[in-house]
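Undergrad: Below is the sequence, then the predicted model.
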Amino acid sequence: MQIMKRMKLPIGHAGSAARLNFRYTSISAQRSHIDYQFMQHSKLPTLYFQNSLPRLQIPDLKLTCERFLASVLPILDREEYERTVRILDEFKNGDGVELQKLLQRSDKANKHTSYISKPWFDMYLRDRRPLPLNYNPLLIMKHDTRSGYQNQLLRATNLVISSMRFWRSLQADILEPEIYHLNSNKTDTQGFRNLMRLMPRAVATYAAYAFKAFPLDMNQYSRLFGVSRIPGKGKDWLVQDERSKHILVMRRGNMYSVDVLNKDGNIERPNVILGRLHAVLQLDGNSGPSPVPFGALTSSNRDDWATMRQHLIENLEAENKRLLETEIDSALFCLCLDTTDDPVYSEECFVPLLKHLLVGDAKNRWFDKSLSLIVSADGTAALNFEHSWGDGVAVLRYFNEIYKETTESPFADPGLDIENFEHIKSVRPIKLKTDKLVEIAVEKAILNNTYIMKQLNINMLRYPLITKSLCKYHGISPDAIMQLSFQLAYKRAFNDYVGTYESCSTAAFRHGRTETVRPCTMAAKQVCESLMQTRSKQPDTRDLYTSIKRCSQVHNKLVKEAAMGQGFDRHMFALKHQASLHGKRLPEIYNSKGYAKINHNIISTSTLSSNALLAGSFGPVVQDGLGIAYSIQDDYCGVIVSSYEKQRDGQAFVDNLETAFNDIYNILKMSSKKL
């Protein structure tokens, strides 16, 4: 991935901020300066394993074709399937061979990265659809159980501090390397780290494999902070300022540049950051809501936003260019402080808050920032992130780390004093110059978002009987059970089998991104067809149980293949990219009904396993689709389903999903008695 970097950040001296005048309370008083500056002090450098990570292998063309056919078989009628077989056979023995050679040649010339990295990145940046709902996902943190720390201003302060501690540890190469531990009791230990330090970096990853520890790619981590997506005509680009010392703070559509690092690059003290965020509230209280909330423009079609940004810079005052580039684009991240006029958390009425955090009216958001922390008036904290630069692994690690620290050992306590000092230079209101054309564009964006929010439906289900422990008892994959339930629910609600998407990380490889798991399998279809029959015609419980076990085995195989970069989706995409890159005629398979159906992902799913996560959500990836964020825990499973009004009935799906859960649970329960 290419990112325009305006500056390079020196780490600064550990003791350079020790002379600041500050006062701690309770926990904070016991911490040394160096502990305050860095979240972690890993004995293994952050990027210790990076150069020894294996490269993502290009799948065998014949295997890709076989996997493609297996995935389209459940969703095509007989005539469509037979035609797809003929077209794919021609591709496998004709155009596909040439494109495979071109892809292999490109991969050989770019050994520093993966074959999918650049085309996948370009796919994101060329898409002209708005970022919210179409790309930017939402993660909501669990609340702090201590009411005093749930205060909006205090929680925002602690989130900012922990974010900066994470960032500085990453820059100093002392953030713990990301490793998947198959047996954490043996390898997530200091002894394992000491042993790894003795290994040459060139073989460190393979040495870790011997202990069933699997280092993950950390290339994306550097883009967590200081990155903005810039709208362009036809294609966007990313910029990064690694020397940035400020964050973008938004309140009622007003924008402020707030310094959180001092001139040496060290984190300002807790009372200083608290004081500066408090100053934002004071300034905002005096100014009132922004008459032109420019952030709404970042929710627009990307070409429309590119036109407006160009107009702001070239046709209005030159100061706009400086403000956009040095105060907004270069900000480390965006902090959105919502007001009591905005939705807050309610267990009984959660949907308004979900919709507001996903998009809302977009007045108080800047969706182009790599990260946007949102803190509601009641202290509910959420993360809305731009997706082109990276995937869930890096974001979830950051999310988990700052949640853990802010809820277990925060630096700003309820008794922390706010010092009175000059804020003129450290808290800078951002006042972009405008005209009627911009004002109309902003108003249009707000109205469009309001309309979309009225069309967006979110339905939720929490089901207590299907749990991780139940699945473990039966030796069945929890993820397979969830995905099977989705297929059964969709068949019952809409009498069809459709393209289904489940994302799987390929971060075990250098510059890996994601691969697609296709959960709509013939094994899943067999279970669904059996359960769709009348009770008298259904197979007996033992046969149904055997079919579910078989479905789980098939699903596990697909997940393992995807995690190893051996799915078919990214390979087919990369071959198509090669045809376009070299001006080749697009092979017929890419215009076939089979390819169109498997890539029209009516069921798009994503799961995140995290003790820090209260809820997550994203929009449907197609107009007539369902966006399913799901989770299965030790004591329940649950889904949050998004859909568009008059396009797909999300409530009907959720109602049938509960029935599907009941059916599967009863089969497992009855089988338990017979085991």
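TA: Structure's in. What do you need? Numbering: from 1, shown residues only.

Undergrad: From now on I want contacts and neighbour counts done on CA atoms only, so please keep to that.
TA: OK.

Undergrad: Could I get the full set of strands for the stretch 251-400 of the chain?
TA: In the stretch 251-400 of the chain, the strands defined using DSSP state E, counting those that start in this stretch lie at 254-259, 334-337, 371-375, 381-385.

Undergrad: if I look at residue 606, how far off is residue 516?
TA: Noted for residue 606: a distance of 11 Å to residue 516, by C-alpha to C-alpha, to the nearest Å.

Undergrad: With mean neighbour count added, can I get the strands of the stretch 251-400 of the chain in a markdown table?
TA: Formatted as a markdown table, the strands of the stretch 251-400 of the chain follow (neighbours: other C-alpha atoms under 10 Å):
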| stretch | mean neighbour count |
| --- | --- |
| strand 254-259 | 26 |
| strand 334-337 | 27 |
| strand 371-375 | 24 |
| strand 381-385 | 26 |
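
Undergrad: For residue 38, which of these is the nearest?
TA: Closest approach to residue 38 among the strands of the stretch 251-400 of the chain is made by strand 254-259 (17.8 Å; C-alpha to C-alpha).

Undergrad: quick check, distance from that closest one to the centre of its chain.
TA: 25 Å (C-alpha atoms, centre = their mean, to the nearest Å).

Undergrad: Put this next to the first one:
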Amino acid sequence: MAGVLSIGKKVGGLSTSVSCINKVSKNATLGKPLLFTLVNKSKRFYFKDSDSDYQYLMKSLLPTLHFQQSLPRLPIPELEKTCERYLRAQLPIQEPEFYNSTRKYVEDFLKKDGRVCQDALILEDKENQHTSYISKPWFDNYLTNRLPLPINFNPCLVFTNKDTEGHENIQLIKAANLVISSLRFHRSLNENCLEPEVYHMNPKKSDNLMFRGFTRLLPQSISWYGAYLFKAFPLDMSQFPNLFNTTRIPELGKDRLSYTPGRRHLLVMRRGHFYVFDVLKKDGSIMDSDLILGALQKILNMDESVAEHPVGVLTTMERDEWAVARAHLESTGNKEALDLIDTSLFNLVLDDQSPGADPVRLVKLFLHSDGVNRWFDKSFSLIVAKDGWAGLNFEHSWGDGVAVLRYFNDIHKDSTTCPRANIDDIDFDVDVKKIEFKLDPKMKDKITDAKKVYERTCQSLKTRVLDYRRFGRQICKPYNISPDAMLQFSFQLAHHQLVGRPVPTYESGSTSAYKHGRTETIRPCTVETQNLCKALMQDLQPSKQELQQLFVQCSKVHSNLVKEAVMGQGFDRHMFALKLQAESKGLKPALFSDPAYRGINHNILS
């Protein structure tokens, strides 16, 4: 489900706050004259030297993939527990007579086909020790879905804008600094010196130099266990490479991901036109900042009118329809043009809009816009508005929030604390190529039609933002109530007041603590939340003490659901995998044709 995140939040236990660089040791000279400093940048310890300061975001004490080999594997839940959890989630959203039918289907599944499917899944998992049981099916689930990407799948994230407010040439400077920071992140990742992603249960005791020094000495085959001793949990980083040089290619029935490492050019979109220029040298090093600045200024100076037939609009289409249109584009002499787009490091979008701080305008700009100046198939698009507001829109099939949030947070901190672009130091001696498409009448008509359809889709989306600051975690914690549980309950209560009945609800939980983990569904609509909703809506409300007990019980149940999900003990992904096993064996359990199963997978609240 598409969504919006503003920097400054805390997601999945990973802080997105910004802090400055603090040197924690004196400069040291090693070997040849070389400035070599141990740096703590927001608790990410790494080596920094004068020769590579521009080229790398960091040179971590721990190699990027130091923990990857020894990550634990995603567990397959017990069949009985999955069925029990499924029934527990169905109970508050079904009428009693329908629930009894669902319970019977579950009992039959446990006695018959369920065990066959479970045994087959376990066997398949044992034969694929390098991955998780859900990784490939979940990739396929995304890639076979035929719905358009924008709004349905591609989320957005929005940067704060305080660092460049009122700056002259604000769009140019902001874009250049974000691009340079992105390239520094890319090179650190490529050369295995980006710090590994680790969730620290007690940061004061583990997010320090001692932890890194100890685990660095351990072989990669056991390094995870060393981290576990500190109550620190390394996260899966297998999705990180797909941040760059990756595009989702539309094909009939099932899309594919195209990953082309080694390509050195950046894609830039402005007013529906496409431009490319190299941002990496042949040896993989980053082009000088004055050249990157000059290339972007060249593109802005072209000042072309909005493209009459913007090809990017085609990426808003239903996937099979776009696959047919793309095949026609290739057959009419546009294969090289598409290849330049597909293989680019990422997409930089320079928009003419100035949304200001209006949250609704920001959402509309970064989540969907009008499609003219977008290529939604790229792994991510870095979007910079005319007034300097910036954000990301990313394609979701290749990965989840962990990789994107890490990139998002790191480049924000780097581009604001150590900006490299200087408007007084600009060099125009760089080759910028405009991508020209050959469009026949059929394709021009297709673009026009796609634009009209997308415009209607965007108009059907209603966006409202509530910024409520008089309530937060400081109030919840003293009462032993989880802030997340309170937020999820507020959604349930609001919907109950509007509609009068509970509906299937989705909250995402990450299983990235496991090798090739993806996400698991948390089901916030529980018997406990509905009991509390009814108590608050009845004429004679319970006492404050009784209400507090109901809130605490809701929180306990929700927190347990979250814990189960992130530990790979949810029921949704497991049942999805069992359903695929049944289909592969020609089995047709009544459980999966039950309207209740289809219903719970059609989420109304998310």
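TA: Good, I have the coordinates. Because the structure is predicted, anything quoted here is derived from the model rather than measured.

Undergrad: that older thread, just put the strands of the stretch 251-400 of structure 1 in TSV and tack on distance to residue 107 of structure 1.
TA: What follows is the strands of the stretch 251-400 of structure 1, written out as TSV (distance: least, C-alpha to C-alpha, whole Å):
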stretch	distance to residue 107 of structure 1
strand 254-259	42
strand 334-337	36
strand 371-375	31
strand 381-385	30
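
Undergrad: for these, which one sits closest to residue 197 of structure 1?
TA: Closest among the strands of the stretch 251-400 of structure 1, using C-alpha to C-alpha: strand 371-375, at 32.6 Å.

Undergrad: Run through the neighbouring helices and strands of that closest one.
TA: helix 152-171, strand 334-337, strand 381-385 (3 or more C-alpha pairs under 8 Å, 6 or more residues apart in numbering; DSSP states H and E).

Undergrad: What range does the shortest one cover in structure 2?
TA: Put plainly, it is strand 334-337 of structure 1. Matched against structure 2 by TM-score structural alignment, strand 334-337 of structure 1 falls on residues 347-350.

Undergrad: Residues in contact with that stretch: which ones?
TA: 171, 175, 179, 266-271, 373-375, 378, 380-386 (C-alpha atoms under 8 Å, 6 or more residues apart in numbering).

Undergrad: Buried ones in stretch 360-379 of structure 2, by neighbour count?
TA: Residues of stretch 360-379 of structure 2 classed as buried by neighbour count (16 or more other C-alpha atoms under 10 Å): 361-379.

Undergrad: how about the strands in the stretch 551-675 of structure 1?
TA: Using DSSP E, counting those that start in this stretch, strands in the stretch 551-675 of structure 1 cover 603-607, 613-617, 626-632, 637-644.

Undergrad: now the second one against strand 381-385, angle please.
TA: What that stands for is strand 613-617 of structure 1. 40 degrees (axes from the mean of the first three to the mean of the last three C-alpha atoms, to 10 degrees).

Undergrad: how about strand 613-617 of structure 1, which residues of structure 2 does it hit?
TA: Under TM-score structural alignment, there's no match for strand 613-617 of structure 1.

Undergrad: orientation of that strand relative to strand 626-632 in degrees?
TA: Orientation of strand 613-617 of structure 1 against strand 626-632 (the same axes, to 10 degrees) gives an angle of 160 degrees.

Undergrad: Would you indicate which residues of strand 613-617 of structure 1 are buried?
TA: For strand 613-617 of structure 1, by 16+ other C-alpha under 10 Å, it's 613, 615, 616, 617.

Undergrad: Report how far apart the opening and closing residues of stretch 308-322 of structure 1 are.
TA: 16 Å.

Undergrad: picking that back up, deepest-packed of the strands of the stretch 551-675 of structure 1, please.
TA: Among the strands of the stretch 551-675 of structure 1, strand 626-632 has the highest mean neighbour count (mean count of other C-alpha atoms under 10 Å), at a mean of 26.

Undergrad: That one packs against which elements?
TA: Strand 626-632 of structure 1 is packed against helix 478-494, strand 603-607, strand 613-617, strand 637-644, with contacts defined by 3+ C-alpha pairs under 8 Å, 6+ apart.

Undergrad: so that strand matches what in structure 2?
TA: Under TM-score structural alignment, there's no match for strand 626-632 of structure 1.

Undergrad: Same check on stretch 567-576 of structure 1?
TA: Using TM-score structural alignment, stretch 567-576 of structure 1 lines up with residues 570-579 of structure 2.

Undergrad: Counterpart of residue 321 of structure 2 over in structure 1?
TA: Per TM-score structural alignment, residue 321 of structure 2 is aligned with residue 304.

Undergrad: what does residue 104 of structure 2 give?
TA: Under TM-score structural alignment, residue 104 of structure 2 pairs with residue 86 in structure 1.

Undergrad: go on, residue 461 of structure 2?
TA: Residue pairing (TM-score structural alignment): residue 461 of structure 2 is matched to residue 456 of structure 1.

Undergrad: so what's its match closest to, chain neighbours aside?
TA: With C-alpha to C-alpha, 6 or more residues apart in numbering as the criterion, residue 456 of structure 1 has its nearest non-adjacent residue at 4.7 Å, and that residue is residue 644.

Undergrad: quick one: the one you found and residue 457 touch, right?
TA: Yes - Residue 644 of structure 1 lies in contact with residue 457 (C-alpha atoms under 8 Å); the separation is 5.8 Å.

Undergrad: Per the alignment, residue 193 of structure 1 pairs with which residue of structure 2?
TA: By TM-score structural alignment, residue 193 of structure 1 lines up with residue 212.
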